[in-house]
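[1] I would like to see how this sequence folds:
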Amino acid sequence: MEGLYSRSMLVDRSWMEQRLESHGCSVTQQFKKGVEHFMDFAYSNAQFVTGATIKCPCHKCTLLKFQDRETATVHLYLWGFLSSYTAWSEHGKSSTSDVNEPDVPRDNVQRENRYREMEIDAAGPDLREFFAKEAPNSNAAKFFELVRCADEPLWDGCQNHNRLSAVSLLMNVKSDCNMSESCYNRVIYAVKSMLQTDASFPDDFYQSKKMLKKLVLSYVKIHACPCMLFWKEHAEKKKCIVCGHLRFKKGKEGRGKARTETAKYMSWHKYDRRPEGVLTHPCDGVAWKHIDRVSPSFAAEERNVRLGLSTDGFNPFGHISVPYSCWPVFVTPYNLPPLMCMKEVLFLTLIIPGPQSPGKNIDVYLRPLIDELKMLWDDGVTFDVSREQNFKMRAILLWTISDFPAYGMLSGWSTHGKMSCPYCMENTKAFTLKNGGKPNCHRQFLPLNHPFRNDKDKFFVRRVEKSGHPPPQKWPGYGKDHNWTKKSIFWELPYWSTNLICHNLDVMRIEKNVFENVFNTVMDVKGKTKDNIKSREDLKRYCKRPNLNMFTQGSKLMKPKAQFALSKSEIRTICEWIKQLKFPDGYSSNISKCVNLDDCKLYGLKSHDCHVFMERLIPIAFREMLPKGICDALTEPSHYFRDIVLQSCMFNIYTHWRKTKWKYYAN
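    Predicted coordinates for the structure are as follows:
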C-alpha cells in the first residue's frame, strides 16, 4: 500500500500546494510525505545528483543552488516548492505523464550536458537565427564547433568526459598548479599514451588554447575622462566637452608634462645649481655642459628633455635551469631632480622577448625608438601646464647605461677577445693567457714612475713596461682593423657624434662582479675562485713567483696555499661572523640567511647585498686574517666604489681615484 500511495503522490501532485495547516503554524503531514517521496525520487536518478546534492526547488533557491537532502527538505518546509514546478524536469522527469515509463540511461535523456549548456548560455538567449537555412556566420560557426566538441566523446563508449570537458579540466589543473607550457605538453603526451588510439584529444597546449579561445567573450575599449565617456555620440570627440582636456597626447614626454607637479621640475637642472665642483646630478658633469656648448639652441630652452637609455637581460620566470633572456629597454629623463628621475618618471619603451638574447641584432628592435628620438630632436609642440603655454620641446639622448656584454650589443664594438677594451682599441697591449684564455695587461695605466713598471719578475718575466696609457680615441676613420661588428643604430641620431660620453657601464653590476671574484678567491670557493690550476700554470709561464708554483707529491698535483687565501678554520670564522650580522632596518637584506655553515658558503646574494658587503664589510672582514699589503689592496677598491656611488661628491675625489686606481688593478 505504501508503494501505491507513493506512486499516486507522484502522479497527483496537488499536495505541493498544501504545505501549511489551516491555522498556518505547521506543515501538513501530506506535504511532509510528499517531500519525502520527492527526495527518494530525486536521489533515485543518479545522473541528476552532484556529489550528495541536488538542485533545491524551493522559492528561495529557485533551482539555482545545490543543497544536500536534509537542507533541501528544510527549505521546502520553510518556503515550499517553486511555483509551477510540477514536471520535476530538473530531477529526473520531463512531465507527469511519463511516470509509467521505465527509467532510461542518461545518454537517452533529452538533456544537454553542462558544457553544452555553458556554450549555449555564452552564445546568447536568441539562437534561432543560427538555424536559418543558410550558411552560418563566423560567430555561429565557432559556436557550432564548440557544441560539436561538447557532444564528441573522448572515444566511442566514453561516458564520463567529452572532448571539451577533458580539455577544460586539464587547463584548470594547469592554472591551479601553475604548470609551464612544456609541463602541460608532457602531461598531454602521457595522457594520450594511456588512451585508446582513436581518442579525440588535442596534441599540445596550442591546440587546447585554440579550442577554448572560442569561449572568450568580446569586449569594447571605451576612453574616459573623469567628466565624461568618449562613447556613443561622443565616440569621435578629441577632447572632453566638460573640462576641455585632450583625449590624446603626442609623444611620451607629453604625458609626463601633463602633470603639473612634474612639469614644474623640468627646468630644475638650470635654476637649482650646486656649488662648483660638487657632483649630485648629471647636469653637474662634463658631458652635460659639453652639450650646452656644442648645441646652444638646444640649451637655450631649459625644458628640453635630456634622456638616458638603459637595458639588461633577465629571466622573467626565475628558473635558473631554464635559459630565457628577456630585455626591457628603459628611458629616463634627467631634467628632474635625482629622487624623481629614477623612481617616479621612468619609461618602459621596449620589451625584447626571449628566449635568446638579441645580440648585435638589438638594432632591429630599437628601430621604432630611434625613429621617435629623431622626431623628438627635430620637432614637437608641447603644452607646459605649469606655465600654461605652448613651446617647442626637443629631446636628446645623452648616453646608454648597461653592463659590459650589453655595451658590445649597443655600441657595435665586440667586448670579447684580445681587443675587447673599447678604450684601448687597436692600441691594446693585452695578450691572451695560454691556459686561462683571458687577456692580461694592466701596467701601462700606472704612473710612469711607479715601481711596478720596472718589476721583471712578478708580472711578466724579463719585461719592463715603458709605454703610457692609450691615446684618446681617434674618431675620424675609425672602424678599420678594429673590433667593430656593426655600425650602431645610435649613429643615425644627428647629435650622437658630438656626445662626449656615448655609453656608460653599470656600476652596480661591475661592483657585484668584483665582489664575487674577490670574495670567492679569498674564501677559496671551489669552482669559483680565480686562483685555480690554470691561473697557476699561467703564473709559472709568465711570472717569476716560485713560491706559488705547483708541484707533484707522489701521484698528486699540489697547489701551494697563497697568502690571500684563508684556511678552513678562518673561512668558518668568517661565515659564523656573517651569520651573526645585524643591520638597521632598510639598510640591507638579511645577509645572515645566505650563509650555509655546513659547507661554509654564501648563496643567493643579490646585487644590493654585494654592494653593502663590498663597500662596508670587506675592509673589516679580512683585516685580522690577511697580510697588511693584501688587506690594503682589498680595502682600496672598497673605498673606491663607496666614493663613486655617493649621492653628493666632490669632483676632486674622482680626480684622485682616476690617478691612483690603476695600481690596485695591477696588484
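[2] alpha carbons only for contacts and neighbour counts from here, please
    Fine.
[3] residues near the closest residue to K582 other than its chain neighbours, how many?
    With CA to CA, 6 or more residues apart in numbering as the criterion, K582 has its nearest non-adjacent residue at 7.5 Å, and that residue is N590. Using other CA atoms under 10 Å, N590 is surrounded by 15 other residues.
[4] quick one: N590 from I618, how far?
    Taking CA to CA, to the nearest Å as the measure, N590 and I618 are separated by 17 Å.
[5] which elements pack onto the helix or strand harbouring E117?
    Using DSSP states H and E, E117 falls within helix 114-123. Counting by 3 or more CA pairs under 8 Å, 6 or more residues apart in numbering; DSSP states H and E, the packing neighbours recorded for helix 114-123 are helix 138-151.
[6] ok, then the element right after the helix it packs on?
    helix 163-177.
[7] and the next helix or strand past that next one?
    Where DSSP H and E defines the elements, the next helix or strand beyond helix 163-177 is helix 181-194.
[8] if you count neighbours, what's buried in that following helix?
    If you call a residue buried by 16 or more other CA atoms under 10 Å, then helix 181-194 has these buried ones: 184-185, 187-188, 192.
[9] columns distance to K528 on top of the residues you listed, output as CSV?
    Shown next, in CSV, are the buried residues of helix 181-194 (distance: CA to CA, whole Å):
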residue, distance to K528
Y184, 36
N185, 37
V187, 38
I188, 41
K192, 45
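[10] ok, those vs I630, which is closest?
    Each of the buried residues of helix 181-194 was checked against I630 using CA to CA; the closest is Y184, at 54.3 Å.
[11] what's the distance between that closest one and P355?
    For Y184, the distance to P355 - CA to CA - is 19 Å.
[12] how about L634?
    For L634, the distance to P355 - CA to CA - is 38 Å.
[13] ditto for N185
    Counting by CA to CA, the separation of N185 from P355 is 18 Å.
[14] another sequence for comparison is provided below:
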Amino acid sequence: MGKIEDIDHVLCTGEVANAVWRRAAQALGVQCMEVAAGGQELATSSDVLRGCCKEGELGIRKVKIECDSALVVQWLRNKACMMDKCWMNDPDRLVSPAYAEGVKYFLTQARNHASGRARIRCPCRACLNNLWLPIPEVETHLFIKGINPNYTQWIFHGEEETTLYVSDDDLDDDIIQEDDYIDDMQHMLDDIRAGTFVDVPQDSTPLPNRPSIPVDGPAPSFDQLLEDARRPLYDGCTEFSKLSFVVKLLHIKSIGGWSIKSFDMLLDLLRSAFPNALLPQSYEESRSLERGLGFKYNKIHACPNDCILYWKENAALNECPVCKASRWIPNTDGSRAVPQKVLRHFPLKPRLQRLFMSAKIAGDMRWHKEQQTKEDTCMRHPADSECWKKFDEDHGWFASDPRNVRLGLASDGFTPFNNLAKPHSIWPVILVPYNLPPWSCMKDQFFMTSLIIPGPRSPGNEIDGKLACPSCNADTDSNWLKYGRKHCYMGHRRFLPPDHIWRMRKGLFNGREDHRMPPRDVGAEEIQNQLQMIGDVQFGKSHTKKKRTAEELNWTKCSIFFVLPYWSTVRLRHNLDVMHIEKNIADNILFTLMNSPGKSKDNINSRRDLELLGYRKELHLRRDGDRVTMPHAAYTFNVEQRKKFCEWLSDIKFPDGFASNISNCVSRCECKISGLKSHDCHVFLQRLLPIAAGGYLRSDIGLALTELGTFFKELCARTLDVNRLAQLQIDVVTILCKLEMIFPPSFFDVMVHLAVHLPREARLGGPIQEHRTSHTLDVSADLYALACGPDRWVATYAA
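    As a prediction, this is how the structure comes out:
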C-alpha cells in the first residue's frame, strides 16, 4: 500500500486549478509541478498518484485520481476537499477573486441540487442553513455577511458526506467528541443512512461511499431529518435538537397514554411559552418523523373471528367469505369506515439489517462463532446445544458465515386493561436474535416485535386434551377423572430404570405395577405422517368445538414452519416455557398447601376420584349419615400453620431488584395469597418453598418439595453442565414419583408432567435463560401503553 510520503509530484493544468492545488499540495507535503493551460504532461517521481484538473475548474473534488490504495485516495481526497474551500475564510471577500469564484462554484452546485426550486438554504453566518431564500438573495448574503466557515461539507447543497470505515482500534482516537453534537440523534440518523451497507470484515476491501439518503426514503425527507437533528431547539440550547425533542415528546405520549387532543394542547402551550423554539404545529406533523426514522409497520385488516386476513387476494373484500362477518364496524352516520380488527405487522428485513449498522453490535452478532469459549461440557449459549451443532453439520453453507441470523420466536398474551370485568388480551409475537452473546440477546432493545395481534380473544386454537404433551406424543399417559372433569398425567414410574423397586410398589402408587418403557423420541418423518392425517383446516373461531378423530391425535393443524426446508430435520421444534411451568406448579403447590377454596387441587371431587380409583384409602371421604367429611391431608396446612405462614411470607425482605414485593399479595387477616406473577412464583418455588416445606410439613413431604425447588434452581442457572443435566433427568423422575405418593391425581395436570422433559429440552436447546418465553414477553411499559391506547393510566416506578 502506498504511503502519503510517497506522493511527491502531481501534474495539474489550468491557472485557477494550479493556484488551488498548490495550496492543497503544500499542506499535504506534496511538490506541485505547474504547466500552462494545454501544456504537456510531465513525469512524476512516484507512480502512487497522478492527477489532472481541467482548466477553469476550481474544486479538487473534480480531480481524477488513480492510486494503488483506495484508502490513500480516500484520505487524500478528504484533505484535498477541505483545502479546496480555503476561500471561505478569506477576510477580503468583497474584493477577492478566489472568494468570488468560490461563491460562483457553490451556487452552481446548489442550483443543480435544487432541481428547479427557486429557494435554497442560506449558509451565511446569520442564517446558518436555517432559512430558505431565493438564490440571488443567498448570493447577496454570502458576500455581505460571509459564508459560515464551519460549513465545510455542503450536505444541504448536493455534496455527499464523507464516510470513513475505520477499525475498532482507531475509534478511541478518531471518535468525534460529544461536544460537537447536541445529542445522540445524529448517530441514529447515521445508522438509518447506512442501511444498505452491513458490517464488513476489517480485512476486506473498503466499501464505496455510502449513499447520502436511505434507499427506501425520498431525499427531501431525509435531508429534513438531518437538518432537524443538527438544529438546536432554540438558540443556545445544548441539550436538545429539534428532532430529539420531538422524538422524546412522542415517547412520553406513548408511555403516558396521552390522547391526540392533549398532545396538541401541550404543543400549543409550549409554543406560547417558548415562541422561539422550533416546535411542530400538531401531532400529525410530529408523526411524520416516523417515516424518516424507520418506525414503519403495516396495518392488515382481519376477520373478527380470525378466519382470513384482508390481504393479497382478499384485500378488496368487505365481508369474510367463511363466516360472513362484516369487515367494518357498523355505523349509520356516514362517517369513515372503521375496520373491526387490525393486525399490525413490523417488517423484519430492515430491522435485521440495522443490527449490522453498528460496529459494536455487528461484532456481537458474530460472537457465537468468533468469541465464544468452546467447552464440551459447559453450556452458556444456544450455540453450545446439540440442536445448534447438528444444524451446523447439516447446513454447513449457512454455518460458514457467522453473520447469518438465527431467530427464536415467542408469543404470549397479556391484558392491557386493569379491569377484570372487561376481559381483553393482546398477543405480541417477538423475535429474538440468538447470535448475540448471553448478556445481550435477552435485553429489551434486541427484542423485535414482529406482530401485534389484537384481542379481545386469543387467536390460538384450543390444545388441551389427553395427548397434550408434545414430547410423549401418541404415547402420552393420561387418565380421565370422572368427578374432577379433567385429565391427569401420572405414570412417571415408566421413566425409572427397568429394575427400580418403585415399579413393583402397588400400594404407594395407583395399585398396579408399572413395567412400561419410557416413550421414544418421535422422528420428523413420523410427525409428517401424522400431520397428513389432518384434513383441510378451516381457520377462525367456530361456535361449535371440533371433535378430533383418533388418527389426528392432538394436532389441530400443520405448522407453517414445515414449509421451511430445514424444519423437518430440527430435533427441537417446540419450546416448553419453563416460567409458565414453574408458575403452574407453584400455584398447584401453594393453593393446595393453603387449602384455598376453588383453587386447591385437594377438594371433594378429587377425594371422590380417589375412591373410584380404589387407592389412598386414608384420604377417602368419611360419611356419617348425611354428613360427609374430608380427612385432613398431611400436605395441607391447618389454620394455625396458614396464619404463621402468611405472617412469615409478608415479613420477607428481598434485595433490591431480586423480586417484587410479595407481601402485597398476602392477606394476614384472611390468611390468603393471591396475585402472584410468573416471577413471583419463580422465586417462591426456588427460594421460599424449601424453607416453608421444612418448617411446616412432614419430613418426607418437605424433602420432596425441597428437591423440586432445587431442581428448578439448577435448571434455570446461567450455565449448565452437560453431565449434571443427565443427573437432573434422573432426579426429576424420582421427584415426580415422590409427588405421586403424596398428592391426589387431580394435582397432576399436564404442566406438572412437562417438567420431566425439561432436562432433555435444555440439552437440545441450550440454557433455559436463553429460550425462556415468559422472560421474553415480560411486557414493557411502552408496549403496554400502546396496547391500552389513550387512557388516564400513568406508569409509576417503585423506589
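[15] which one of the buried residues of helix 181-194 of structure 1 is nearest to S607 of structure 1?
    For the buried residues of helix 181-194 of structure 1, the residue nearest S607 of structure 1 by CA to CA is Y184; the value is 34.0 Å.
[16] my guess is that closest one contacts S208, does it?
    No. Counting by CA atoms under 8 Å, S208 is not a contact partner of Y184 of structure 1; they are 10.2 Å apart.
[17] I'd assumed F248 was in contact with H223 of structure 1.
    No. Here H223 of structure 1 does not reach F248: they are 9.9 Å apart, not a contact under CA under 8 Å.
[18] just tell me the aligned range of the helix holding E117 of structure 1 in structure 2.
    Helix 114-123 of structure 1 corresponds to no residue of structure 2 when matched by TM-score structural alignment.
[19] then stretch 151-163 of structure 1?
    Per the alignment by TM-score structural alignment, stretch 151-163 of structure 1 matches no residues in structure 2.
[20] how near is the equivalent of the residue nearest to K582 of structure 1 over in structure 2 to D264 of structure 2?
    Under the alignment (TM-score structural alignment), N590 of structure 1 pairs with N661 of structure 2. Per CA to CA, N661 of structure 2 is found 38 Å from D264 of structure 2.
[21] now check structure 1 for the residue matching V138 of structure 2.
    Checking TM-score structural alignment: V138 of structure 2 goes with nothing.
[22] show me what the helix or strand in which V138 of structure 2 is found is packed up against.
    Using DSSP H and E, V138 of structure 2 sits within helix 135-144. Packed against helix 135-144 of structure 2 by the contact rule (3+ CA pairs under 8 Å, 6+ apart) you find helix 97-114, strand 119-121.
[23] go again with 10 Å.
    For helix 135-144 of structure 2, the packing partners by 3 or more CA pairs under 10 Å, 6 or more residues apart in numbering; DSSP states H and E come out as helix 97-114, strand 119-121, strand 132-134.
[24] ok, now which ones touch the residue most central in space within structure 1?
    Centroid-nearest residue in structure 1, with CA atoms, centre = their mean: P316, separated by 3.9 Å. Neighbour list for P316 of structure 1: 324-327, 354 [criterion: CA atoms under 10 Å, 6 or more residues apart in numbering].
[25] who touches both of Y184 and S208 of structure 1?
    170-171.
[26] do you know how far G702 of structure 2 is from H251 of structure 2?
    In this view, G702 of structure 2 and H251 of structure 2 are 50 Å apart by CA to CA.
[27] same thing with M365 of structure 2?
    Noted for M365 of structure 2: a distance of 28 Å to H251 of structure 2, by CA to CA.
[28] more crowded one of the two?
    Ranked by neighbour count (other CA under 10 Å), M365 of structure 2 and H251 place M365 first, with 25 against 13.
[29] give the contact list for that one.
    Here M365 of structure 2 is in contact with 199, 355-356, 359, 402-406, 433-437, 441 (CA under 10 Å, 6+ apart).
[30] of those residues, which belong to helices?
    359, 441 (DSSP state H).
[31] among the contacts of M365 of structure 2, which are located in strands?
    The strands, defined by DSSP state E, take in P433 from those.
[32] which of the contacts of M365 of structure 2 are buried? Put it as a PyMOL command.
    A single PyMOL command selects the buried members of the contacts of M365 of structure 2 (16+ other CA under 10 Å):
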select buried, resi 199+355+356+359+402+403+405+433+434+435+436+437+441
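[33] would you confirm that N454 of structure 1 contacts P447?
    No. Counting by CA atoms under 10 Å, N454 of structure 1 does not reach P447; the two are 11.6 Å apart.
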